[in-house]
Every structure is written in C-alpha cells, then in structure tokens.
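Asks: Sequence first, then the predicted structure, then my questions.
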Amino acid sequence: MQAFRDVLDECGFMDLGFMGSKFTWHKHYENFTVWERLDRAVANNEWFSLFPDTQVHHLDVTTSDHKPLLINLDGMDCKQQRPFRFEQMWMSEPGCGATIEAVWQQGGDGHRGERVIKKVDKCGKSLTKWSKTCFRNVRRELEQKRKKLAQAERVVCSGGSVLLMKKLEKEINVLLDKEAQMWGQQAKVQWLKDGDRNTRFFHSKASQRRRKNYIKGLYDNEGQWCTNPNRMEEIVLEFY
C-alpha cells in the first residue's frame, strides 16, 4: 500500500472528490457491515487545467460490493453571478486606492450603519468596473507582452536595440507577480511566500476549492431535491 501511495506522490496525483454516498465498497458480516471508500478518481495538475469543472459521482449498484464511478468532465453549472471579491493584486495599482476614496467621500442617506453598508456595496461595484476598464485582464496582457517580447528578441539577435526587450521583460515580471497573487488568493494558501510563481499549483488548488464549494442542489422544506438556481436561492433565504 505504501508503494501505491509513493506512486501517487511521484506522479502528482490528487483526489477529484466525489458526489453521492461517502463509501464505494462494503462487506456484510453476520452482525455488522464494513464500509470503506476504496475507489477514487485522481488526476495531475495538467489534467485539472484541461477539465477544471469535473465531478465524480458514486453510483448505486446491487450486483457488486463496489460502486461504479461516473466521471463527468463538465459537471458544474457556474453561470450564476459571482459575489464580489477584493483582489490582492489591485493594491499594486494607484487607481485602487483612489477609487475607494472617491466612493467613501460621497454622502448618503439613512443612519450611520446603513450608509456604511451602502458605501461598501457601491465600493465593490466601482472596483469591479475600474478593474475591467483600467486594470485589464492579466492573462490576456501577459500573452500580448510575450508575443511582443519574442519579436523584440528577434530584433536584438539581428543587431537591433535591446531597450524594448528589457522594458518588456520588466513588464512581464510585474504581470507574473500579479498573476501569482491572484491564484494564491483564490487558492487560499496562507503559507504563500513573496516571489513564489508556481501558478500551475495554485490554479489546481483553486479548481479543487471551487469543486468543493460548489452546491449542485438543495432539499426544500418538503424534502424535494431542487437544482434550479433561483429556487435554491429561495430555499436558503427561507432557511435563515
């Protein structure tokens, strides 16, 4: 068994998780039954990158003591509007602070608590808008800069100036730091150290957390299983 664990570690395989019953194997004895989760689906970082929304289902069966596994490569519907999240990489841009100050200095109606809540909500909307218009997409900008760098390298190799190449290298390094901050925050790896750019690792961790937090459906007060997003919101509100 230890040799099998060593192979998993050496290949970088990680558990894909599951939906359904907690156990995949059982054995009946005269006075008790043994339950275990023996069957698992695993994958490496490269596979996670290709299929980040994968779900593994434990299916019911009566002809075997092992449950079959159904691997759905596109099992998560994440089209719902995502809640606002402050991105750590925004703090490296001067426009972030200016956007927050502009919102916070505005007046408002209601008592102090209501004004604070309204300003926080408006601040999130303003930051989201600022990020889309001023911050731009980090990965898209990285791709564009790398293409320009490849062209600049050819110019230098032909005897041209090296100034543009040096400028692009610095800009790419800044974008790589921002990308590492983004994935590090989404993965919630608290022991992330400054300068670590292992974005493939953080991408896989963020994908695992996304699958873990994903809610496929909820039972309503009558015990009915509901998967409609609007109805799920109503069930949550009714519960609280």
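Replies: Yep, it's here. Residues are numbered from 1 along each chain as shown.

Asks: going forward, measure contacts between C-alpha atoms and count neighbours the same way
Replies: Will do.

Asks: Distance check, D6 against A98.
Replies: From D6 across to A98, the span is 51 Å (C-alpha to C-alpha, to the nearest Å).

Asks: Kindly report the same for W90.
Replies: W90 is 11 Å from A98, by C-alpha to C-alpha.

Asks: ok, now D15?
Replies: According to C-alpha to C-alpha, D15 stands 43 Å off from A98.

Asks: And F51, by the same measure?
Replies: Counting by C-alpha to C-alpha, the gap from F51 to A98 is 39 Å.

Asks: Counting by contacts, list what the helix or strand hosting S204 packs against.
Replies: Assessed by DSSP states H and E, S204 sits inside helix 199-213. Counting contacts by 3 or more C-alpha pairs under 8 Å, 6 or more residues apart in numbering; DSSP states H and E, helix 199-213 is packed against helix 45-50, helix 163-187.

Asks: Comparison target, given below:
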Amino acid sequence: MGKVGVKHLSNANSNHNTILLDTHLEPKNLNRPFRFKAMWTKDERSSAVVKNAWQAEVEGSHAFRLARKLEETKQDLKKWNREVFGLVRERIKALQANIAEIQ
C-alpha cells in the first residue's frame, strides 16, 4: 500500500479551506539530485563560490579532475546556500502554516 497524505490548502477568498487528499505520495528521497538554483545568480557572492571550487588543485586525468571539480562546486554551493539562504523549503512551509492559522 502506498503512502497517503492530507493537505489543507489556504484560501484567501473564503473562510472554508480546501482539503487535498493525495493517495499516491512518493516516499521521500533523501538523495535528491543536485539542482542549481537561479536565485543564486542574483547574489554576487555565488560566483566567488564557484570560482574558488574551480581553482582547487586536483591531480589525475582530465575526466577525473573535471568530475572532482564539479563535485567540489556542488558541495561548496550547497554549504553556501545553507549559510546564506537557510532552509528555504522549511521557511516556506512555516509561512504557509502561519497563513493557514490566520485564516
């Protein structure tokens, strides 16, 4: 049997909230693929994070060095994202909960 979830959708035009019943929830995948976030480009510091990662000295074949620098860039961007922007999804969920509580 799959996972089932209920979500209360906020409605600014009514004092009645819609209830969404999802009978096909996918299990949470903790190993989500890395995604470059467009919002990072709006912060001038993001280019320094990428530049730093690419300037690291790596020994090995061209393919190995490329893979290693891509991995370093990913890890550095993820760390920088947590430090600068925080956990955006959690902040959005908290704000949605506040909105639902107010209604």
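Replies: Sure, I can see it. Because the structure is predicted, anything quoted here is derived from the model rather than measured.

Asks: hang on, the earlier thing: who's more crowded, F51 and A98 of structure 1?
Replies: Neighbour count, other C-alpha atoms under 10 Å: between F51 of structure 1 and A98, F51 has more, with 16 against 12.

Asks: so the more buried one makes contact with L73?
Replies: Yes: the criterion here is C-alpha atoms under 8 Å, and F51 of structure 1 meets it with L73 at 6.1 Å.

Asks: Which residue numbers in structure 1 does the helix ranked longest in structure 2 align to?
Replies: For structure 2, the longest helix by residue count, based on DSSP state H, is helix 62-84. Aligned by TM-score structural alignment, helix 62-84 of structure 2 falls on residues 112-134 of structure 1.

Asks: Return the distance of the closest residue in space to K125 of structure 1 that isn't next to it in sequence relative to D121 of structure 1.
Replies: Spatially, and ignoring its direct neighbours in sequence, K125 of structure 1 is nearest to F84 (8.0 Å; C-alpha to C-alpha, 6 or more residues apart in numbering). F84 of structure 1 is 9 Å from D121 of structure 1, where distance means C-alpha to C-alpha.

Asks: can you check L163 of structure 1 too?
Replies: Plainly put, L163 of structure 1 is 44 Å away from D121 of structure 1 if you go by C-alpha to C-alpha.

Asks: higher neighbour count, the two?
Replies: A count of neighbours by other C-alpha under 10 Å puts D121 above the other of L163 of structure 1 and D121, at 13 against 10.

Asks: A helix includes T23 of structure 2, no?
Replies: No: assigned with DSSP: H, G, I helix; E, B strand; the rest coil, T23 of structure 2 falls outside any helix and is strand.

Asks: pretty sure it is touching K7, no?
Replies: No: with contact defined as C-alpha under 8 Å, T23 of structure 2 does not count as touching K7 (11.4 Å).

Asks: Just give the closest residue to the spatially most central residue of structure 1, not the sequence neighbours.
Replies: Centre of structure 1 computed as the mean C-alpha position; nearest residue by C-alpha atoms, centre = their mean is A206, 3.6 Å away. Excluding the flanking residues, the one nearest A206 of structure 1 by C-alpha to C-alpha, 6+ apart is A187, at 4.2 Å.
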